[in-house]
Structures are given as C-alpha cells and as structure tokens.
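Peer 1: mind looking at a prediction? Sequence and model below.
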Amino acid sequence: MKSVHIKDFKVSEKINISTTKTTWNLEASKAELKDKLKNTRKELGKLQDTLYAHGKYAVLVCLQGIDTAGKDSLIREVFKDFNARGVVVHSFKTPTSLEKRHDYLWRHYIALPERGKFGVFNRTHYENVLVTRVHPNYILGENLPDVTNLDAINDEFWDKRFQQINDFEKTIHENGTIIFKFFLNLSKDEQKHRQLRRLDKPEKNWKFSPGDLDERELWDEYQKCYEEAINRTSKANAPWYVIPADDKNTARVLVAEIMLQELKKYKDIKEPELDDAIKAKISEYRQRLMND
C-alpha cells in the first residue's frame, strides 16, 4: 500500500476545486484498506487516552462536503475504537429559534470539545458561508441589526464573516484546540450514483429528500463557495485538507492517517508522571494491597 503524504491533501496555497482529485489510488484492495484503517484508528484511540491524561489539548475535527459525501459513515468507521467518553459528535442542522437568538458562532462555540477529548462537527460553522451564501435569504432569519434586506448581504458582509471565522479558529487554537478541517471532495457523477442508491434500496430511502435534488442543481454554485471558503480560511493554525471522496474506504484511511501523523508531531502529549513522593512509596502501596 502506498504511504499517505499530508502535503498531497493539505491546502497551503490557493486551490481550484474543479481540478482537485476526487479519487486517490493507494494501491490497496478493499480488505487492505479496511485493515489499514483498523490499525490506524486503534493508534488514534490510544493517543486519545494519552491526550485525556495529559489534559492540555482538545482536538476539533470539522467535516464538510456536499450531500452524500460520506460524512456519517466516516465518523462511524474512523472513531470506532475510541473510548466512548473521549469523542463527542455534533451534527448541526437548521438553527433552532434559540440558536437564532445568538450570533451564528454561538452554537458551535458551546459544542467545542473540552481538553483531553475529540469533538467532531458533522457539518460545521462553515455552513454560514456556504448554504447561506447560496441561499442569502437565510441570513435575514438571523435578525442582524444592520441586515434588513438582501442588498446588505454584499461582498463586505462576506469579508467580515470570513474574518470572524478566522478569528474564532485562531482563538481556540491559541487556547489549546488542535483543529482539523476536512473537505470530502465528491464528484458529481458519484453523488448521482449515491442518490440513486438511496432511491433503489429500501433501507436507504429514509435518507432521501426531494430537496436534495434541488440542491444538486446548484452544484456549480456550491463548488464555487467551497473553493472560496477553503482558500480564505486555510491557515497554519487551522488548515484545510481536501480529501478525494469518491471511494469511501480510501477517504476514511486518508482522514485517519492525516490525524495520526499530525498529532504525533505533538511530542509534549504524554501521560503525566506520578509525584516523586508517591512514586517513592509504590512498593509500600503494593504491599498494603497484597496484605488486604
């Protein structure tokens, strides 16, 4: 199997979505990919245990992608060997009435992982520069004081919102959150195949909504918005990784491997040592237990 090189996926200069790969050949069979993922996620699970004991970092994993890109199944498979208490998944839907009474980042801020844990955002704060950009009328529902009509949702408005997102990520990074942002890059043909499968398989029907087809018709507009969002917010403290997503098994391996390789760079993440006074009496404590 080919090695995974982070530089192939990390966005360090401007990208063009239309020319980025949606497939990636790791020269491995389906069984080999599953074995690789199994081994990698076990290492990640052990690392999370150490992260928890260390208690100084949190990890935020942001997953974005067009409908059917494979976010749900990726979360299920990549985090399968984590301690259940060590990872919390949040799936952000249409904002509730309570959430609309706060700024758009509020519901994401209160869902951030605590130190020692992984937090996974299934769809993220980027929906606020993606879906709302394709459908700017949604912004009017936020009840912003200076936005009373669609004319106010202009380039200056989006510039400000991108800056707010960059500031948000910079702040949480500086306070101990390690950020991974993955864009699952799916081809339009593969999305068509997956949507047809939802219709053809009764057990998949529940996932289908007629609205999905309406959104598909806006494919080019969404791709343009994804491209700009990624280019304007891929920073050293919160980089984007564009993951070829036409093959789910490959995408899962890539995401898991990138996280593992990056987290291993944090050499200070290790279990704390016992206090010297306690360590000096280990034999005494052991004897007390033996005599119990």
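Peer 2: Received it, and whenever you're ready, just let me know what you need. Keep in mind that this is a model prediction, so the values were computed, not measured. Residues are numbered from 1 along each chain as shown.

Peer 1: all contacts plus neighbour counts: C-alpha atoms, from now on.
Peer 2: Noted.

Peer 1: the residue nearest the centre of the chain: which element?
Peer 2: In the chain, the C-alpha closest to the average C-alpha coordinate belongs to residue 62, at a distance of 1.9 Å (C-alpha atoms, centre = their mean). Element membership for residue 62, per DSSP states H and E: strand 58-65.

Peer 1: what's the following helix or strand after that strand?
Peer 2: The helix or strand immediately downstream of strand 58-65 is helix 71-78, counting by DSSP H and E.

Peer 1: got another, please set it beside the one above:
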Amino acid sequence: MPKHQRDRIAELIAPLRVEPGRRVRLPRDFDPGYTGDLVHKRDGAELLERGVALLADHQARLAAEGTRGVLVVLQALDAGGKDGTIRHVMSGVNPQGVRVHSFKVPSAEERAHDYLWRYSLRLPARGEIAIFNRSHYEEVLVVRVHDPEAPASHWRDRFRAINNWEHHVAASGFHIVKLFLNLSPEEQRRRLLARIDEPAKNWKFSASDLAERQHWDDYQRAYADLLSHTSTDWAPWHVIPADQKWFARIAAAAVIADTLMAMDPRYPTLDRKARRDLKQFRGALEDK
C-alpha cells in the first residue's frame, strides 16, 4: 500500500484513540458528530471502498498465515449502528474467516461460570477475525448501571481482571481492536423514532430501548470510566463518532485496517523441496 494512503488512514484515526492512562469525560472529549476533514458522505465513499478492499486482502493473508488472529470488540448504546457497521465494513471479506458473536442475557449455564467464561469460548482461532457484537464490557456497563449500590472497588477489580484477560489474549498472538460507537442523545432519539415510523424498521424497536434511554447519563459515566481504565497498550480503545453512519463505517474500517496492516500477515512460502515437488506435479498434470 502506498505510504501516503497509509498515512491518510493513520491521520484519520489518531484523534479517535484513547491513549492509555487518559481520563475520559463524555461527551466533552469525543464529539459524536465529528467527521474530520470529510464533510459529506460522498467525500468518504472512496475511502470506505479502499478500506473494505484492504480488509479483504489482509484477512485473506491472515487466514493463509494461520498463526495469529484478531478480536474486534464493538460496543454502543441502543441504535448506535453496530449491525450496520459490521455489515458494511466486513462486506468484502471471506465469511469463512470471520465469526460474529452477539451476546445476549447469560444463560443458566453461563451464569454458573465466571463472567468471562462465555467470552473465552468465542475467541477467534488462529487465522480468524472474531467480532463481539456487545462483549465482556457489558459486565461493567449494563450491570453497573442497574447496580448502583456496588462499591467503586468492585468495578476497579473487574477492570483489572478484564485488562489481565486481554493481556493474556494479546500475548497469545491475538490482536484486539476495541471500538465504541459514540452516539448523541438527539441522534439516538431520531433513530428510535425511525424504528417506530418506518414499517420496515418496526421489528427493531423494543420498549426496553426507551427504558434504557432514561439512564443516559449513567451510561455516559460508565462508558467514560471503562474507557479511562481499560484502554491499554495491548488493547486500546477507539471512540468512533457515530452520529453520521457513513463516517462511523469509514472510521471503523480504518481502525481495523490499520491494525491488520501493522500485523502485516504474509502468505506462507514453500521451501526448496516443496517447490521441486510442485514442478513435478505440474509436469504430471501437463502430461495428462
């Protein structure tokens, strides 16, 4: 990839990264309506297309290499655009090399284990990209918002446990990309209204969306706290401005593509004997 194109991607995502140790305050530190130097959707169309092509190329190399993997953690409030982001960003990749896991309310079996158990079961294999559509961070978001009596030390312990778990995953050869789709309350309101007003979207609406919306400020504080405590050198967070869906998709694709380019997976090369064998096989096929 030409250096100027890689520099362009790095420039685009740099303001979105949560530097380890930074104290985050939402929405002051990250504007949900930010679009960088891209003003209109058409401005980013080529950039998104290029990002999707990069993902497809590097995912094919990752699968062929078969020694490392990628975990993409995707978090957002209701109507944040997680499903659309996955659909558009991963549109060009081979579906055999990508696994998407959407985590719902824990089952009885899952509740019988520690809270990270079910997420460990869904980690990618080597050569794969796994996407967590909601993730282990729900354990310090929804659970926290609905358990205001728990002491602050409880959540600090969970942050520490999550950081240690992710460090183990990263040290085992799996790169972690963490994306928070940052939505404004007004844009969420518009999207929820669209789910009511547009028949094709009625199925998406749930009364629980309105109930959770009442806890908006609590969620903002919970997200700010987790971003502050769990953005690490081995698993940094990127806060994706989500008010403009087209920009959110460009930014998400850019972060994942940047990670894969840094990994630089390679197609396996054959040793001398294997290359000699291939010549013999080729000769046998030509004789037929």
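Peer 2: Here it is on my side, so go on. All of these numbers come straight from a predicted model, not from anything done at the bench.

Peer 1: what does the residue nearest to the centre of the first structure align to in the second structure?
Peer 2: Aligning on TM-score structural alignment places residue 62 of the first structure opposite residue 73 in the second structure.

Peer 1: surely that match and residue 176 touch.
Peer 2: Yes - Residue 73 of the second structure lies in contact with residue 176 (C-alpha atoms under 8 Å); the separation is 7.4 Å.

Peer 1: residue 94 of the second structure matches what in the first structure?
Peer 2: Using TM-score structural alignment, residue 94 of the second structure lines up with residue 83 in the first structure.

Peer 1: need the contact list for its match.
Peer 2: 45, 49 (C-alpha atoms under 8 Å, 6 or more residues apart in numbering).

Peer 1: which secondary structure elements does the top helix by length along the second structure contact?
Peer 2: Longest helix in the second structure, counting residues (DSSP state H): helix 41-65. Secondary-structure packing of helix 41-65 of the second structure (3 or more C-alpha pairs under 8 Å, 6 or more residues apart in numbering; DSSP states H and E): helix 82-89, helix 245-263.

Peer 1: need the residues that contact that helix.
Peer 2: 38, 68-69, 89-94, 97, 126-129, 246-247, 249-250, 253-254, 256-257, 260-261, 264-268.

Peer 1: buried stuff in that helix?
Peer 2: 44, 47-65 (16 or more other C-alpha atoms under 10 Å).

Peer 1: the aligned partner of residue 197 of the second structure in the first structure: how many residues sit nearby?
Peer 2: If you follow residue 197 of the second structure across to the first structure using TM-score structural alignment, you land on residue 200. Using other C-alpha atoms under 10 Å, residue 200 of the first structure has 11 other residues around it.

Peer 1: which residue lines up with residue 33 of the first structure in the second structure?
Peer 2: Per TM-score structural alignment, the equivalent position to residue 33 of the first structure in the second structure is residue 44.

Peer 1: residue 184 of the first structure looks like it's in a strand, true?
Peer 2: Yes - judged by DSSP: H, G, I helix; E, B strand; the rest coil, residue 184 of the first structure forms part of a strand.

Peer 1: the stretch 51-200 of the second structure: strands as residue ranges?
Peer 2: Assignment of strands within the stretch 51-200 of the second structure using DSSP state E, counting those that start in this stretch yields the ranges 69-76, 98-102, 129-133, 174-182.

Peer 1: include distance to residue 215 of the second structure when you put those into a markdown table, please.
Peer 2: Shown next, in a markdown table, are those (distance: least, C-alpha to C-alpha, whole Å):
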| stretch | distance to residue 215 of the second structure |
| --- | --- |
| strand 69-76 | 14 |
| strand 98-102 | 22 |
| strand 129-133 | 21 |
| strand 174-182 | 16 |
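
Peer 1: for residue 144 of the second structure, find the nearest of these.
Peer 2: Between residue 144 of the second structure and the strands of the stretch 51-200 of the second structure, the tightest spacing by C-alpha to C-alpha is seen for strand 69-76, at 15.2 Å.

Peer 1: mean shift of the closest one relative to the first structure?
Peer 2: Following the fit onto the first structure, the mean deviation recorded for strand 69-76 of the second structure is 0.5 Å by mean C-alpha distance after the TM-score superposition for the first structure.
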